[in-house]
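[1] Show me the folded form of this:
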Amino acid sequence: MFNAPVPEPERGHTSPVVIPVHDVNPTRRTPYVTYTLIAVNVVVFLLMPGLAGSVAGDGGLAQLCRLHAFLDHYAAVPQELIHARMPQLVPTGGTGVGPQGPGCVVGPPGYDKSPVLSVLSAMFLHGGWLHLLGNMLFLLIFGNNIEDRLGHVRFALFYLVCGYAATYGYALLNADSGEPLIGASGAIAGVLGAYLVLYPRARVWVLVPFLIFLPLRLPAWLVLGFWFVLQAVYSAGEGVSAAGSVAYAAHVAGFLVGMLLAWPLRPGTPPPPEPRGLLWGRRARHGW
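    Purely as a prediction, here's the structure:
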C-alpha cells in the first residue's frame, strides 16, 4: 500500500441565480414521496463519514480520507459505468506519510461494487450543506406538483429514471473520468423539466439578489427556462471558472429526459389558477 491524495468528487446542485421560495400552484394530495426523498437525503447526509470536513472544508486529513473512501464505494464513477473499469487500488480510510507527504492510504478494495447500483446510492449523497439544501429546496417547491400529476408510484419511478439518465448522460460525455459523481440534482433537474412542460404559466415567488434580495413573482417558464439555459451554457464549456466541480451536463440530461417523459401528459394537465389576491405567494383567504 502507498499514500496518495484523493481528488474532489464531482457533484452538482441547482446553483440558482434566483432563489425560488414558493410556487402558486396548489396540489390535491399530500406529496408523500417528495417528503420521503427529502428526509432520506437529509438522513444519509448526516450519516456520511467525514461530514465535518465536507461541510466546513477544513476537516482533518483522517476525516477527508474516510469521506473519500466512502464516496469511492458508493458514488457513481463514469469509467466504472461505461467501461466497467474497476480500480485496483482505492482509499481505505486510513492516513499515512508517503514520498509526497501526508495522504490517504490506498489498497485493494475490500468490497464488491455494482456500478449500476452505485448510481442509485450516489443520488442520495451530497458534498456539503449548500449542495444538499439547494437540491432539497427545488425538490420541495416543484416536486409536489409533479407527484400530484403523476401519482405517488409513477413519480417515484420518474424520479429514478431521470436520475439514472442524468448520471449515464454525464458518464457518456466523460467516459474516462475516475472522479466520483454524487448528488440528487440530475433527478431534480428532471422534475424541473417536467414542471416546465406541465405548468409553464404557474407563478413562482423568487428572491433576486440585487444589492438586497428582491421578492418577485415570475412565470415558471422564465425561472426554469433561464435555469436550463445556464446549465447548458456551463456544460458547453462557457463560464468554466464558475462551473467548478458541478456536473452541469447531468443537469441538462436530466432536464431533457424529464421534459420528454412529461410531454404526453401535457394535454390533460389542468392549468394552475390565476394568482389573485396573493400575500407572499399564497391566497390570503382561500387556505393555500
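
[2] C-alpha only now, for contacts and for neighbours.
    Noted.

[3] quick one, helices of the protein?
    Taking DSSP state H to define them, one finds helices in the chain at 32-47, 51-56, 61-74, 78-83, 115-122, 129-150, 152-173, 185-198, 220-235, 240-243, 248-262.

[4] among the ones you listed, which is nearest Thr269?
    helix 185-198 (6.5 Å; C-alpha to C-alpha).

[5] Tell me which other helices or strands the closest one touches.
    Using 3 or more C-alpha pairs under 8 Å, 6 or more residues apart in numbering; DSSP states H and E, the elements in contact with helix 185-198 are helix 129-150, helix 152-173, helix 220-235, helix 248-262.

[6] nearest to Phe2, of the ones you listed?
    Among those, if distance is taken as C-alpha to C-alpha, the winner is helix 152-173, at 28.5 Å.

[7] Which elements pack onto the closest one?
    Looks like helix 152-173 contacts helix 32-47, helix 78-83, helix 115-122, helix 129-150, helix 185-198, helix 248-262 (3+ C-alpha pairs under 8 Å, 6+ apart).

[8] Can I get the ones you listed in JSON lines including distance to Pro26?
    Output for the helices and strands packed on helix 152-173, formatted as JSON lines (distance: least, C-alpha to C-alpha, whole Å):
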{"stretch": "helix 32-47", "distance to Pro26": "15"}
{"stretch": "helix 78-83", "distance to Pro26": "39"}
{"stretch": "helix 115-122", "distance to Pro26": "30"}
{"stretch": "helix 129-150", "distance to Pro26": "8"}
{"stretch": "helix 185-198", "distance to Pro26": "13"}
{"stretch": "helix 248-262", "distance to Pro26": "19"}
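
[9] closest one to Gln79 among the helices and strands packed on helix 185-198?
    Across these, closest to Gln79 is helix 152-173 (C-alpha to C-alpha), at 7.3 Å.

[10] buried residues in that closest one?
    Applying a neighbour-count criterion of 16 or more other C-alpha atoms under 10 Å, the buried positions in helix 152-173 are 152, 155, 158-171.

[11] returning to that earlier point: winner for burial among the helices and strands packed on helix 185-198?
    Mean neighbour count (mean count of other C-alpha atoms under 10 Å) peaks for helix 248-262 among the helices and strands packed on helix 185-198, with a mean of 25.

[12] At the geometric centre of the chain, which residue do we find?
    Centroid-nearest residue in the chain, with C-alpha atoms, centre = their mean: Ser185, separated by 1.6 Å.

[13] Can you tell me how far Val18 is from Trp205?
    10 Å (C-alpha to C-alpha, to the nearest Å).

[14] One more, so I can put them side by side:
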Amino acid sequence: MVLPIGDDNRDRKTTPIVNYLLIGLNIFVFIYWQRWGHDLRFTYSYATVPGEIITGHDIVTHSKTLIDPSTGQRVILPGLGVTPIPVFLTLFTSMFMHGGLLHLGGNMLFLYIFGDNVEDAMGHLQYLIFYLLCGMLAGLSHVFATYFLGQDLLTPSLGASGAISAVLAAYVRLFPGKRVYLWIFLFIVPVPAFIAVGLWFVFQVIDGLGMLGGDQTGGGVAYAAHIGGFLFGLLLTRMFARRYLARRG
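    The predicted model follows:
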C-alpha cells in the first residue's frame, strides 16, 4: 500500500481557511444531507448524470430490485430522482457528495495534504475559484468521455476527486521538489512531489485505460474526471498563481 500522509509545510505563510472550509463542507454534506451515504434519493437527485448534462433535461427512472447472488437478499436500488435545480448545476453539487466513508476519507486526506500549499501560493479567493472551476471542468470531462466511449449515460457520478486532481496538478507545478511523505507498507519514505503525484497520475491513466472496455453500468471510478481535472489544473495553474510564479522567477 502506498499512501501520502503529509508534506513539508515549513514555507507555508498563511492559514488555509478555504481548504478547511471545503473539507468541512464535504463532511457536512455527507453526514447531514446524504445521511452518511444512506439517503440514495438525495444523492441520485444531485449527482451528475451524463445523460442529463448532454440533453439539458432532468431524467427520472424507476427503482430496481437487485438480488445479491451470494446471500439471495433483495436490495432496492432507487432510480434517478427529480433534480430540483437546473441539471447543469449538478456539476457543482456533485463535487461535495461522496459514495461512502472510504471515498470521503481518501479525498479529504489528499485535499488536506496538498490543498493548503496551493491556497498559500494562489491566495484564498483565487484558490476557491480554481478549485470550483476545475472541479466542474473535470465533471464535464467525465460526461463527454462517457458519451464518446458509449458507456451508460444514466450512471450518476459524484465526489471531489476531479477538483482534487486539479489541486495535485497545481501542487506539482508549483512545488515539484517539495518533500511528500509516503507510507509504503511499514515504512515512511520522503519523495519529491513530482514523483509522488506523477505515480498517482500514471495509475489513473493505466486504470482508466483498463476501464475502457469494461461494463460501466454498475458505476465505478470516474477516471476521466481524474485525468481531466489534472490536465485542466496544469493548464490553469499559471493563470491563478501568477503572482507566486512571478515572485519565484
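
[15] Could I get the helices of the first structure in TSV, plus columns for distance to Phe210 of the first structure?
    Output for these, formatted as TSV (distance: least, C-alpha to C-alpha, whole Å):
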stretch	distance to Phe210 of the first structure
helix 32-47	30
helix 51-56	27
helix 61-74	36
helix 78-83	38
helix 115-122	35
helix 129-150	19
helix 152-173	32
helix 185-198	24
helix 220-235	16
helix 240-243	19
helix 248-262	25
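
[16] returning to that earlier point: OK, contacts around the aligned residue in the second structure for the residue nearest to the centre of the first structure?
    For Ser185 of the first structure, the aligned residue in the second structure is Ser161 (criterion: TM-score structural alignment). Contacts here follow C-alpha atoms under 8 Å, 6 or more residues apart in numbering; on that basis Ser161 of the second structure touches Met95, Asn107, Gly135, Ala225, His226.

[17] Would you mind listing the buried residues in stretch 86-94 of the second structure?
    Per 16+ other C-alpha under 10 Å, stretch 86-94 of the second structure contains these buried residues: Val87, Phe88, Thr90, Leu91, Phe92, Thr93, Ser94.

[18] Translate the first one into the numbering of the first structure.
    Structural alignment places Val87 of the second structure opposite Pro115 in the first structure (criterion: TM-score structural alignment).

[19] Skipping its backbone neighbours, what lies nearest that match in space?
    Nearest non-adjacent residue to Pro115 of the first structure, counting by C-alpha to C-alpha, 6 or more residues apart in numbering: Leu81, 5.5 Å away.

[20] wouldn't that neighbour be in contact with Leu117 here?
    No. Between Leu81 of the first structure and Leu117 there is no contact under C-alpha atoms under 8 Å: 10.0 Å.

[21] and the gap between His38 of the second structure and Val180 of the second structure?
    Per C-alpha to C-alpha, His38 of the second structure is found 35 Å from Val180 of the second structure.

[22] More neighbours: the two, which one.
    The neighbour comparison of His38 of the second structure against Val180 (other C-alpha atoms under 10 Å) goes to Val180, with 24 against 14.

[23] What separation is there between the nearest residue to that one once chain neighbours are set aside and Ile188 of the second structure?
    Of all residues not flanking Val180 of the second structure in the chain, Asp7 sits nearest, at 4.3 Å (C-alpha to C-alpha, 6+ apart). Distance, Asp7 of the second structure to Ile188 of the second structure, by C-alpha to C-alpha: 11 Å.

[24] Need the residues touching each of the two.
    Shared contacts of Asp7 of the second structure and Ile188, counting by C-alpha under 8 Å, 6+ apart, come down to Tyr181.

[25] Of those two, which one has the most company?
    Asp7 (18 against 15).

[26] Quickly note the distance from the counterpart of the more buried one in the first structure to Leu139 of the first structure.
    Per TM-score structural alignment, the equivalent position to Asp7 of the second structure in the first structure is Asp23. For Asp23 of the first structure, the distance to Leu139 of the first structure (C-alpha to C-alpha) stands at 12 Å.

[27] swap in Val55 of the first structure?
    21 Å.

[28] same check, this time on Leu181 of the first structure
    From Leu181 of the first structure to Leu139 of the first structure the distance is 19 Å (C-alpha to C-alpha).

[29] Relative to Asn3 of the first structure, which of the buried residues of helix 152-173 of the first structure is nearest.
    For those, the nearest to Asn3 of the first structure is Ala171 (27.6 Å; C-alpha to C-alpha).

[30] Next up, the contacts around that closest one.
    So Ala171 of the first structure contacts Val77, Pro78, Gln79, Leu81, Ile82, Ser177 (C-alpha under 8 Å, 6+ apart).

[31] What residue in the second structure is paired with it?
    In the second structure, Ala171 of the first structure lines up with Val143, judged by TM-score structural alignment.

[32] go on, Pro200 of the first structure?
    In the second structure, Pro200 of the first structure lands on Pro176 (TM-score structural alignment).

[33] What about its match, how many residues nearby?
    16.

[34] try Pro209 of the first structure
    12.

[35] my read: it touches Pro20, true?
    No. Pro209 of the first structure lies out of contact with Pro20 (C-alpha under 8 Å); the separation is 11.6 Å.

[36] Chain neighbours aside, what residue packs nearest to the aligned residue in the second structure for Ala232 of the first structure?
    The alignment partner of Ala232 of the first structure in the second structure, by TM-score structural alignment, is Val205. The shortest distance from Val205 of the second structure to any non-neighbouring residue, by C-alpha to C-alpha, 6+ apart, is to Ile227 (7.0 Å).

[37] Aligned to that neighbour, what sits in the first structure?
    By TM-score structural alignment, Ile227 of the second structure lines up with Val252.

[38] Its match and Tyr170 of the first structure, how far apart?
    Plainly put, Val252 of the first structure is 9 Å away from Tyr170 of the first structure if you go by C-alpha to C-alpha.

[39] Report the contact partners of the residue mapped onto the residue nearest to Pro115 of the first structure from the second structure.
    When the second structure is aligned by TM-score structural alignment, the residue opposite Leu81 of the first structure is Ile53. Residues in contact with Ile53 of the second structure (C-alpha under 8 Å, 6+ apart) are Val87, Phe88, Val143.
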